[in-house]
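# predicted coordinates and the sequence they were generated for:
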Amino acid sequence: MSARTQEAKTMNKGSLDGAVVAVAGAAGPAGRAALLRLAEAGATVVGADADVARLAEAVDAARYAHGGATVTGETVDLLDLEATRAWADRTEAEFGRVDGLVHLVGGWRGSATFPETDIADWNLLEKLLVRTVQHTSLAFHDVLLRSDRGRYVLVSAAGASKPTAGNAAYAASKAAAEAWTLALGDAFRKAGGEEGPQTAASVLVIKALVHDAMRAERPNAKFSGFTDVAQLAEAIAGVWDKPAGDVNGKRLWLTPAP
């Protein structure tokens, strides 16, 4: 039996049951939704964020919603490569494996016109949206390869493929993060050899996110084309439902491609 066939059989039994998934940026609305969905699917979920109080709330909410689920959280400086490597190593040592890293570290800065772009926005977004991807991918590369269903999932924006004048810094940051993640996917492809990749790096592409608090603040807004954080969480979990070769090195569009 080939490794690819074995992987498919494993997925049919439950793609996240017993899996260990790390979530970077777990305290935000998208992170909270991901913790809930992954725990519901049977995964042990290990969240990380820079905001201690919000992370504790997110972890408690996931635990409460799914009694018996193992959901933990810790403060990790993802701008520190060695600290990020230590997080990956601790997670594998404690739980025996790591089957996924979901990257949900976000941020946005923009301007009214292109000439008004503030380079300080790029400096910030490069750290939040690019550097954290570099560090998490480097830190979790080896541990994900040791999994029989390893996945690295980045959430990106359609603007990376069709930048607008006022979003130069944001679009460039997202495009860089996508390119880095697709390079990780190529590494996974090469590691798979003739059998094909057994570990995958995927990019989920949205227009923008919406959640209940945003709707409450703007009750008359339509949020046309936005992806609800619960829908995003469903798509994240769905990355494990397909063989690695079908999602590795791919942009998976949750909004129409530009």
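The structure has been received and is ready for your questions. Numbering: from 1, shown residues only.

# only C-alpha atoms for contact and neighbour calcs from this point on.
Will do.

# and residue 105, helix, strand or coil?
Three-state call for residue 105 (DSSP: H, G, I helix; E, B strand; the rest coil): coil.

# how close does it sit to residue 135?
12 Å (Cα to Cα, to the nearest Å).

# neighbour count winner among those two?
residue 105 (24 against 19; other Cα atoms under 10 Å).

# find the nearest non-adjacent residue to that one, please.
In space, and not counting its chain neighbours, residue 105 is closest to residue 25: 4.4 Å by Cα to Cα, 6 or more residues apart in numbering.

# host element of the residue nearest to residue 130 when sequence neighbours are not counted?
Nearest non-adjacent residue to residue 130, counting by Cα to Cα, 6+ apart: residue 177, 5.0 Å away. Per DSSP states H and E: residue 177 is located in helix 168-192.

# do you know how far the residue lying farthest from the centre of the chain is from residue 121?
The centre of the chain is farthest from one residue, residue 115, which by Cα atoms, centre = their mean lies 32.0 Å away. Going from residue 115 to residue 121 by Cα to Cα gives 13 Å.

# rewinding a little: ok, the residue nearest to residue 130 - contacts?
By Cα atoms under 8 Å, 6 or more residues apart in numbering, residue 177 lies in contact with 129-130, 133-134, 156.

# one more time with 10 Å, if that's ok
Contact partners of residue 177, counting by Cα atoms under 10 Å, 6 or more residues apart in numbering, are 126, 129-134, 154-156, 160, 171, 183, 203.

# how close does it sit to residue 157?
10 Å.

# anything in contact with each of those two?
With contacts taken as Cα under 10 Å, 6+ apart, the residues that reach both residue 177 and residue 157 are 171, 203.

# what about versus this one:
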Amino acid sequence: MIEANTIRHIVVTGAAGALGRAVVQHFLDQGARVALLDHRMEHLTDAFPGLDNSQHLLLQADVTSASAMAEAATQILAAFKQVDALVHIAGGFEMGEPVHALSRAAWDRMMNLNAWSFVAVSQALVPSMIERKAGSVIAVSAKTAARGAAGMAAYIASKSALQRLVEAAAAELAPHGIQVNSIAPSVLDTPANRQAMPDAKPDNWVSTAVAAQTIGFLASPAAAALHGQHLTLDA
């Protein structure tokens, strides 16, 4: 369990995205040291101009690559010595073909981004948590992972796979004092979603600020009794 009144060390993947920025800001406001990961460094520097690099880390890394994540973890642990919470936001969404016409490329793309990435990120950073017998891992799954929908087969299958990975990891890591959970938003209110769905009503969507606060809760000692849970966020 994370001790109170100590500086926490947080890793956030997908940090330059809309939710990533909200999550990073949430932890910065709490005085944490944060390692920000994204697949393009310029996305990070654009999203966080002037961030104090003596306290925080900005790292370009491919979350689907075990070797890239291992290299990033080496840099993070050299600078931070420990990771108190790993927030895995990086992933992807796309509408796709019906199941009977689904391409292997579309399937692999969604599975790599949304399911395998959780494995690669965990392989890189969870062993250090096991050594300390403390830590939290929070993933971003989806409310839609509960049931298939037309044109979303690969995406929903990958988010469902992510939830099963979270549950398995929770069972494996609970004896080591580590909590693994996810948030499962319906639709997040982001610029990308507003552009993709111009006729929808964002009033019914989940704000990134609320999602970030929920992630903050899951990374806190208050969530120490939660294991393998998917907190559905729905406006």
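In hand now; what should we look at? The shown structure was predicted, so the numbers you read here are calculated from the model rather than taken from an experiment.

# before we move on, the earlier item: let me see the contact set for the residue nearest to residue 105 of the first structure.
So residue 25 of the first structure contacts 31-32, 47-51, 55, 76, 78, 102-106, 132 (Cα under 10 Å, 6+ apart).

# give the residues shared as contacts by residue 105 and residue 135 of the first structure.
residue 78.

# in the first structure, what stretch matches stretch 162-175 of the second structure?
For stretch 162-175 of the second structure, the aligned range in the first structure is residues 177-190, judged by TM-score structural alignment.

# mind listing what's buried along the matching stretch?
177-178, 180-182, 184-189 (16 or more other Cα atoms under 10 Å).

# and what of stretch 122-129 of the second structure?
By 16+ other Cα under 10 Å, the buried positions in stretch 122-129 of the second structure come out as 122-126, 128-129.

# same question for stretch 202-220 of the first structure.
For stretch 202-220 of the first structure, using 16+ other Cα under 10 Å, the buried residues are 202-210.

# coming back round to it: which of the contacts of residue 25 of the first structure are buried?
Buried among the contacts of residue 25 of the first structure by 16+ other Cα under 10 Å: 31-32, 47-50, 55, 76, 78, 102-106, 132.

# from these, which is closest to residue 219 of the first structure?
residue 32 (22.0 Å; Cα to Cα).

# tell me the counterpart of residue 147 of the second structure in the first structure.
Aligned partner of residue 147 of the second structure by TM-score structural alignment: residue 162.

# actually residue 46 of the second structure, not the one I typed
By TM-score structural alignment, residue 46 of the second structure lines up with residue 57.

# got the residue ranges for the helices in the second structure?
18-29, 41-47, 66-80, 104-111, 117-132, 153-173, 191-196, 208-218 (DSSP state H).

# Serialize these to JSON lines and add fields for distance to residue 234 of the second structure.
Output for the helices of the second structure, formatted as JSON lines (distance: least, Cα to Cα, whole Å):
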{"stretch": "helix 18-29", "distance to residue 234 of the second structure": "15"}
{"stretch": "helix 41-47", "distance to residue 234 of the second structure": "26"}
{"stretch": "helix 66-80", "distance to residue 234 of the second structure": "32"}
{"stretch": "helix 104-111", "distance to residue 234 of the second structure": "23"}
{"stretch": "helix 117-132", "distance to residue 234 of the second structure": "23"}
{"stretch": "helix 153-173", "distance to residue 234 of the second structure": "17"}
{"stretch": "helix 191-196", "distance to residue 234 of the second structure": "15"}
{"stretch": "helix 208-218", "distance to residue 234 of the second structure": "10"}
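
# out of these, nearest to residue 55 of the second structure?
Closest among these, using Cα to Cα: helix 66-80, at 8.9 Å.

# where in the first structure does that closest one align, residue-wise?
Residues 81-95 of the first structure are where helix 66-80 of the second structure lands, counting by TM-score structural alignment.

# residue 17 of the second structure maps to what in the first structure?
Using TM-score structural alignment, residue 17 of the second structure lines up with residue 28 in the first structure.

# one more: residue 231 of the second structure?
Under the alignment (TM-score structural alignment), residue 231 of the second structure maps onto residue 252.

# ok, residue 97 of the first structure - how many residues close by?
Using other Cα under 10 Å as the criterion, residue 97 of the first structure is surrounded by 20 other residues.

# skipping its backbone neighbours, what lies nearest residue 234 of the first structure in space?
Distance criterion Cα to Cα, 6+ apart; nearest residue to residue 234 of the first structure, sequence neighbours excluded, is residue 37 at 6.7 Å.
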